[in-house]
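>>> This is a predicted model, with the sequence first.
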Amino acid sequence: MAKLNEGRCNKQRCMDAGNLAPHVAEFTRQLSQLGHTGLTVSGYDAAARHLGQWLRLARVAVADIDDAVIDRFARHRCRCPGIRREKGVSEKYVRRVRRFVEFLGERGIVRRTAKVAAPAFDRRVVEFQDWLRQHRGITELTIGRHGRMVMRLLPALGGSRRSWTAQLIRDVILAETKRASLAYVKTMTMALRGYLRFLGARGLCRAGLEHAVPTIPQWRLSALPSYISVAEVERLIATCDLTTPAGARDRAVLLLLARLGLRAGDVVALRLDTIDWQQATITVRGKGRRETRLPLPQDAGDAVLAYLKEGRPCAARDEVFLMANAPFRPLRGSTVSNIVCRALDRGGIAAPTKGANLLRHSAATAMLRGGATLDMVSTVLRHRSLDMTAHYAKIDVLMLQQVAQPWPGDA
């Protein structure tokens, strides 16, 4: 009988949530508080009440809800509003139901599905990561990556660190070059050198073993920097729709990238208190936790101010830029790159790359062509070494052809 009823949610009765009604009301209140629109909240409300009705007809207790029960719900066919009988429940509808079930799990009403635990790191690797965190000034993303790379090498190196030799270390790295790209292995050698230096300082392995890590050949700065022209940059910025909050945000982000040569991470890390409106400056916390105060150009400042006044969601967060849709989380680096990519597509601009660094390279290129010195560009881009800035000196190919010397032996 349960199986018959399970597929017979009729249009008049399917939206009665039964015992789940109070939880559905609390769920929708939470969604509203997070800033979701009324239309979105009503969609989640309908999905949650639909689940409650189906549970009664299928004679499934609320406490027994698990992935298998949700799969049964997804396969059932009914006449509920918004459900196409010939296709059943849509994937979007099921995602809403799963979010409601997660809400119930957070309140202990249903059993929460145990998440697969991440593989545990070796104790010494965890200590190494703490050392990086305290003394090296690198980001959590880099600390996590170094830890994973060292863990990948440990099985080949063996458990006894005091028995590691220079030959063993070289053999392990050379074996990795056959399984991964040279760029990946180069980063891996950086992590391993740091780990060996950490162990050696504590007497846990032979001192100086970090010098045994082979150097992976890679010609730095050999290619020309990727950039677009000043006119294309302005066209890209002009594609933003200022009538929408997302458009106001995107224009402010693009202007900061294009005028100051910020990295995606710099934009993500901006806080409300890092902008000094009186002095028209912005404090950027870049690599190595170094803070630099940069002048805020007029158009970029106006764009950020317009976003803060008209486009930024009312959320209790101190990050400058937030997602346009609820829940209002801070932007991620990939989101900043996607803003650039979408603007390039809207403007029909053919670019060699489509990430946030494209505008950083374009800013450096424009400054050099405008007469700025390498020292000035290095200051704005916050390079530690002038050699990195000299990379942009190769952009004027015609001028380089004029000063290039003939190859010895040419007729």
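Cool, got the structure. Residues are numbered from 1 along each chain as shown.
>>> going forward, measure contacts and count neighbours with C-alpha atoms only.
Noted.
>>> So for stretch 366-384, what gets flagged as buried?
Of the residues in stretch 366-384, A366, M367, L368, L374, V377, S378, V380, L381, R382 count as buried by neighbour count, 16 or more other C-alpha atoms under 10 Å.
>>> Second structure for comparison follows:
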Amino acid sequence: MENGTAVHPQVRAWLERSVLQPYISEFCSRLQRSRYHASTIHCYLYCIAHFAHWAGRHRLALVKMDERTTTRFVAEHLPHCDCPYPVKRGRSDTRAALSHLLQTLSTCEVTTENRADWDPLHTELSSFDRYMTEVKGLAQSTRQQRIHIIRRFLNERFASGSFMPDRIRPTDIRRFVLGQEGVHSTGTIHVVGGAIRCYLRFRSVAGDPVHGLLDAVPSVAHWRLASLPEVLSEKEVQQLLGSFEQLPRSPKRAHAMARCLTDIGLRASEVVQLHLSDVDWRAGTIRLAANKSRRIDVLPLPTETGRAIAEYLRTERPQTSNRALFVRDGAPFDRPIQAGVVRRVIRQAYLRCGLAHSRVHILRHSLASSLLKTGTPLKEIADILRHRSLDTSVIYTKVDTNRLAAVAMPWPGRSL
């Protein structure tokens, strides 16, 4: 190839005969600029050659090379592939390679067909996403979850015909929310039902009469503050924080992220949104912008948290032009990490410590419980956790057993 990558003659032939041939050099250069290892570039090139061979057999024009086509290749062709040696059939590598290919074509300003012309569902979901952003002000993770649910619902409802939202019936909604034969759990019903209600309100804004459909969405019983928050003891928190030294890869990044969770009570989404400029080393503060409450908050930066962040920046953070505080430890380095990385780091720490937990939010609960036990007023705890309402923080009083014991009344009939 032009960039010096040695490939099998068959792979070279597939690429050179493909409509993708003019963009292969830029594809490889893009990966090199992102500091991908030579073996990874080699693998991705073989994946692209496989896709090019398949596209050539189906006589797909360049304007058809879009996300829908690549998804079809991975979902329909790879499981039944009989293409000759030396094809690559790994789904994970193929998805990653095709994602880079689409980005390369976009950078090269290759025009694809207007999706809105042939996919009205795509237009519908894009409008729904704008509604959730501009009207509801929902976080990105919530929007993505609800779009995924509504896409499944609409695909099931209109699988055999044209997309016509005015033909949605109450029975369609009940069947989808409850699951086939009512197998969905109460938690699933709550999440799916919330997404359906949000979509119906969006359709109401568009002028559809949806009041009868809203009444058809099943609900589950839910009593506010009825449950007990899961918390870790102080000993368990220290055990977790000490477990990151065992990591063979990025231990200081993992420790710094965990400190942000346990010392300041940040959410996983807030950790990944931190930028270098958000830490004021002189004032000893850290700024949270565009968080769940959609406001800017400035919190004190505890000494141990600041020390952990500084150690990561000095000794482990790769050189990159990205201003995110926590960045990837593998190519492409110039991108911030995703919230899933934070969750995976904490789940693995739970396993190393033998703790039967999985949720990152437990660390936030543990901080609140610890502050309450040391006598911190409930209002200050609400401020630290950035709760809009004091009622949200009240639940932590239910795990403050020492204070509850002091006000507990004698059990009726108990001998004094």
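Everything's here; your move. This one's a predicted model, so the numbers in the text were calculated from it and none came from an experiment.
>>> circling back to that earlier point, could I get the buried residues of stretch 366-384 of structure 1 in JSON lines, plus columns for distance to V62 of structure 1 and secondary structure?
Formatted as JSON lines, these follow (distance: C-alpha to C-alpha, whole Å; DSSP: H, G, I helix; E, B strand; the rest coil):
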{"residue": "A366", "distance to V62 of structure 1": "63", "secondary structure": "helix"}
{"residue": "M367", "distance to V62 of structure 1": "64", "secondary structure": "helix"}
{"residue": "L368", "distance to V62 of structure 1": "66", "secondary structure": "helix"}
{"residue": "L374", "distance to V62 of structure 1": "67", "secondary structure": "helix"}
{"residue": "V377", "distance to V62 of structure 1": "63", "secondary structure": "helix"}
{"residue": "S378", "distance to V62 of structure 1": "62", "secondary structure": "helix"}
{"residue": "V380", "distance to V62 of structure 1": "59", "secondary structure": "helix"}
{"residue": "L381", "distance to V62 of structure 1": "57", "secondary structure": "helix"}
{"residue": "R382", "distance to V62 of structure 1": "57", "secondary structure": "coil"}
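>>> For L242 of structure 1, state which of the residues you listed is nearest.
Proximity of the buried residues of stretch 366-384 of structure 1 to L242 of structure 1 (C-alpha to C-alpha) peaks at A366, which lies at 25.8 Å.
>>> how close does that closest one get to E91 of structure 1?
Applying C-alpha to C-alpha, to the nearest Å, the value for A366 of structure 1 to E91 of structure 1 is 48 Å.
>>> and the aligned partner of G333 of structure 1 in structure 2, what is it in contact with?
G333 of structure 1 maps onto A339 in structure 2 when the alignment is built from TM-score structural alignment. The contact partners of A339 of structure 2, by C-alpha atoms under 8 Å, 6 or more residues apart in numbering, come to A268, S269, V271, V272.
>>> State the distance from A339 of structure 2 to S415 of structure 2.
From A339 of structure 2 to S415 of structure 2 the distance is 54 Å (C-alpha to C-alpha).
>>> swap in L378 of structure 2?
L378 of structure 2 sits 35 Å away from S415 of structure 2, going by C-alpha to C-alpha.
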